[in-house]
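Novice: only the shape, not the letters, is given here:
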């Protein structure tokens, strides 16, 4: 552990209202470590697109958990990561833990920017979150009873966000992880059709998986009126990154946490209990 003095300084959690950041902040708070939420609504606010907000957010912090919004695939991401890392060190903040994407070209540029910054870095490299089915853009498709994506038999090592948060907290607060890249995967490879079956079984609902063409996927997204950045990102993720390049398991969770990662089945069971996949039919 750090000295007591440095533990009194807050850890800045960039993206502290997001899927992983929210959980990281909750865990740090439970450990008695002061936490500063880095978001546009935070105090002080943090905005990736406005570098003048970074300094106040970094003031008097001991470490930073970095998630980049909306995604490291954006061309400006690497420069902004480099700028943040440089400013952090100027302010005496050495330990930077970054969430990165597995098998994503843009992510590797950002990783290099962090590695070359001189910071005490740790990189957590992940691909598909289990929680994309319950806290993200796939939730609506689950509720509609049909998950339609341009993906066939490619398998994905779905990772539970709870494991990512546990890993981030260890990397932020314990010794021995500086200069390390941890690829975090779940314990099992599943196709999207198999993941859909797990959700149907856990929720007791009829949910089908349909493989659609890239064209159908794109035209469906265009009807959603999403921000163009986000639409392009989804197209890249579903039509390029999901080509099997991540279809292998790693021991990152075991190396960092000393235990096995949570299985998709556990995620589906626990999520079904919350009712998020449930009572929607009556209301709408």
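Specialist: Yep, that arrived. Every value quoted in this text rests on a predicted model; they were computed, and no experiment measured them.

Novice: switch to C-alpha atoms for all contacts and neighbour counts from now on
Specialist: Fine.

Novice: can you give the contact residues for the strand or helix carrying residue 147?
Specialist: Using DSSP states H and E, residue 147 falls within strand 146-149. For strand 146-149, contacts defined as Cα atoms under 8 Å, 6 or more residues apart in numbering pick out 138, 141, 196, 207-213, 217, 238.

Novice: tell me the secondary structure of the closest residue to residue 257 other than its chain neighbours, please.
Specialist: Nearest residue to residue 257, sequence neighbours excluded (Cα to Cα, 6 or more residues apart in numbering): residue 167, at 6.5 Å. When classified by DSSP: H, G, I helix; E, B strand; the rest coil, residue 167 comes out as helix.

Novice: residues near residue 167, how many?
Specialist: The number of residues packed near residue 167 is 21, by other Cα atoms under 10 Å.

Novice: list the buried ones in stretch 24-40?
Specialist: Of the residues in stretch 24-40, 24-25, 27-28, 33-40 count as buried by neighbour count, 16 or more other Cα atoms under 10 Å.

Novice: just how off-centre is that stretch within its chain?
Specialist: Stretch 24-40 sits 16 Å away from the centroid of its parent chain (Cα atoms, centre = their mean, to the nearest Å).

Novice: show me the strands in the stretch 51-200 of the chain, by range?
Specialist: All strands of the stretch 51-200 of the chain, identified by DSSP state E, counting those that start in this stretch, fall at 63-66, 95-101, 120-126, 146-149, 155-156, 180-183, 190-191.

Novice: would you mark the buried spots in stretch 4-18?
Specialist: So for stretch 4-18, counting by 16+ other Cα under 10 Å, buried means 7-17.

Novice: next, the distance between the ends of it.
Specialist: The straight-line separation of the ends of stretch 4-18 (Cα to Cα, to the nearest Å) is 28 Å.

Novice: just stretch 66-85 next, same as before
Specialist: 10 Å.

Novice: same question for stretch 10-24.
Specialist: With Cα to Cα, one end of stretch 10-24 sits 13 Å from the other.

Novice: so which of the buried residues of stretch 24-40 belong to strands?
Specialist: Applying DSSP state E to these, the entries found in strands are 35-38.

Novice: tell me the buried residues in the strand holding residue 147?
Specialist: 146-149.

Novice: closest to residue 128 among the residues you listed?
Specialist: Closest approach to residue 128 among these (Cα to Cα): residue 149, at 14.0 Å.

Novice: gap between the closest one and residue 242?
Specialist: 11 Å.

Novice: do the same with residue 125
Specialist: 15 Å.

Novice: what does residue 186 give?
Specialist: Taking Cα to Cα, one finds residue 186 at 16 Å from residue 242.

Novice: again with residue 213
Specialist: Residue 213 is 14 Å from residue 242, by Cα to Cα.

Novice: repeat that for residue 185.
Specialist: Using Cα to Cα, residue 185 is found at 15 Å from residue 242.

Novice: okay, now the one to match up with it:
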């Protein structure tokens, strides 16, 4: 990993745009906004946006990549999911054919199957500079993602047991991605991003209780129990099973250690979970 310094020259892609896949998601929307604030032309790809992009329909990928200088690659539903290596290989070949110079790939920390997908993209990226951002569990999952309803209802149900997780703020992740896309340093490397401290889900719930002013409890369940709950909410059986197995594996303790990835990439410390919770509360994330 390469530390960002004041003496490094910023290389903004200029007239050539940057494709942001999953451009309306938690990370993609932030990356797109930061690029636009720098004056970088952005193609925010999504299934229903102005730039059509759907990970299940490769027919539109070349049009989205044509003429792009760089791309942020955020695969849905997860880089460890079945079919991800094949998608990365197909995407990388098109990106190379279109002359894309930089690729920044969102990956999961401690996910062996995600590494297989990373390598599939690396194998076909050609001369493109590939940066991989392996992320810990997003803090914003409690305010924008699957755990939002649980926080609002006072019970966060998840198959994490008593395991600790160094939740990372998505704003920190977006800053690292944009730095790599714009050539500020750290390009072509693997960044492992975490927050500054590991918390159990019970400790995170206590932080949320303090931030929201109402009780939030953590309820531990097994993987099969979580899969059954997802199916009750209408998640297809195969996807529910995959997510339950993935979360159970990721939250078995092997991802508990904290890294200095954010500081190595940006030259500053990552934001603590308490700061995320306080900011989300101020911005009305849990007003409903």
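Specialist: Looks like it arrived, so ask away. The shown structure was predicted, so the numbers you read here are calculated from the model rather than taken from an experiment.

Novice: which of the contacts of strand 146-149 of the first structure fall within helices?
Specialist: Among the contacts of strand 146-149 of the first structure, the members found in helices (DSSP state H) are 141, 196, 217.

Novice: now the residues you listed in a markdown table, with neighbour count and distance to residue 56 of the first structure?
Specialist: Formatted as a markdown table, those follow (neighbours: other Cα atoms under 10 Å; distance: Cα to Cα, whole Å):
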| residue | neighbour count | distance to residue 56 of the first structure |
| --- | --- | --- |
| 141 | 17 | 40 |
| 196 | 23 | 44 |
| 217 | 18 | 42 |
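
Novice: let me know the closest of these to residue 270 of the first structure.
Specialist: When those are ranked by distance to residue 270 of the first structure (Cα to Cα), residue 196 comes first, at 15.2 Å.

Novice: what does the closest one correspond to in the second structure?
Specialist: Under the alignment (TM-score structural alignment), residue 196 of the first structure pairs with residue 205 in the second structure.

Novice: what's the end-to-end length of stretch 53-66 of the second structure?
Specialist: One end of stretch 53-66 of the second structure to the other measures 13 Å (Cα to Cα).

Novice: rewinding a little: return a PyMOL selection command for the buried portion of the contacts of strand 146-149 of the first structure.
Specialist: To isolate the buried members of the contacts of strand 146-149 of the first structure in PyMOL, using 16+ other Cα under 10 Å:
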select buried, resi 138+141+196+207+208+209+210+211+217
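
Novice: ok, back up a step: so between residue 185 and residue 242 of the first structure, which is more surrounded?
Specialist: residue 185 (32 against 20).

Novice: quick one: whatever residue of the second structure lines up with the more buried one from residue 49 of the second structure, how far?
Specialist: Here residue 185 of the first structure is matched to residue 194 in the second structure, going by TM-score structural alignment. The gap separating residue 194 of the second structure from residue 49 of the second structure is 31 Å, by Cα to Cα.

Novice: again with residue 220 of the second structure
Specialist: Residue 220 of the second structure is 38 Å from residue 49 of the second structure, where distance means Cα to Cα.

Novice: same check on residue 119 of the second structure?
Specialist: For residue 119 of the second structure, the distance to residue 49 of the second structure (Cα to Cα) stands at 29 Å.

Novice: what do you get for residue 109 of the second structure?
Specialist: For residue 109 of the second structure, the distance to residue 49 of the second structure (Cα to Cα) stands at 29 Å.

Novice: and these two? Which one has more around it.
Specialist: When neighbours are counted by other Cα under 10 Å, residue 109 comes out ahead of the other of residue 109 of the second structure and residue 49, with 20 against 12.

Novice: so what's the more buried one up against?
Specialist: Residue 109 of the second structure sits in contact with 134-136, 192-193, 255, where contact means Cα under 8 Å, 6+ apart.

Novice: mapped onto the first structure, which of those residues hold?
Specialist: With both residues aligned by TM-score structural alignment, their matches' Cα atoms under 8 Å, the contacts of the contacts of residue 109 of the second structure that the first structure also has are 134-136, 192, 255.

Novice: what segments of the first structure are helices?
Specialist: Assigned by DSSP H, the first structure shows helices spanning 4-8, 19-30, 54-58, 77-90, 105-115, 139-144, 161-173, 192-203, 214-223, 228-236, 252-257, 264-274, 280-283.

Novice: adding distance to residue 70 of the first structure, write these out as CSV.
Specialist: Listed next are the helices of the first structure as CSV, based on distance: least, Cα to Cα, whole Å:
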stretch, distance to residue 70 of the first structure
helix 4-8, 30
helix 19-30, 12
helix 54-58, 17
helix 77-90, 9
helix 105-115, 12
helix 139-144, 18
helix 161-173, 17
helix 192-203, 23
helix 214-223, 17
helix 228-236, 7
helix 252-257, 24
helix 264-274, 24
helix 280-283, 28
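
Novice: go through the ones you listed and name the closest to residue 121 of the first structure.
Specialist: Among the helices of the first structure, helix 105-115 comes nearest to residue 121 of the first structure, with 6.6 Å by Cα to Cα.

Novice: output the residue interval of the second structure matched by the closest one.
Specialist: Taking TM-score structural alignment, helix 105-115 of the first structure hits residues 112-122 over in the second structure.

Novice: average offset between the matching stretch and the first structure?
Specialist: For stretch 112-122 of the second structure, the mean deviation from the first structure after alignment is 1.3 Å (mean Cα distance after the TM-score superposition for the first structure).

Novice: flag every buried residue along that stretch.
Specialist: Going by neighbour count (16+ other Cα under 10 Å), the buried part of stretch 112-122 of the second structure is 113-118, 120-122.

Novice: what's residue 76 of the second structure in contact with, if anything?
Specialist: Applying Cα under 8 Å, 6+ apart, we find residue 76 of the second structure in contact with 22, 55.

Novice: do that again at 7 Å, thanks
Specialist: Residue 76 of the second structure sits next to residue 55 when contact means Cα atoms under 7 Å, 6 or more residues apart in numbering.

Novice: could you find the counterpart of it in the first structure?
Specialist: Checking TM-score structural alignment: residue 76 of the second structure goes with residue 69.

Novice: this completes my enquiry, with thanks.
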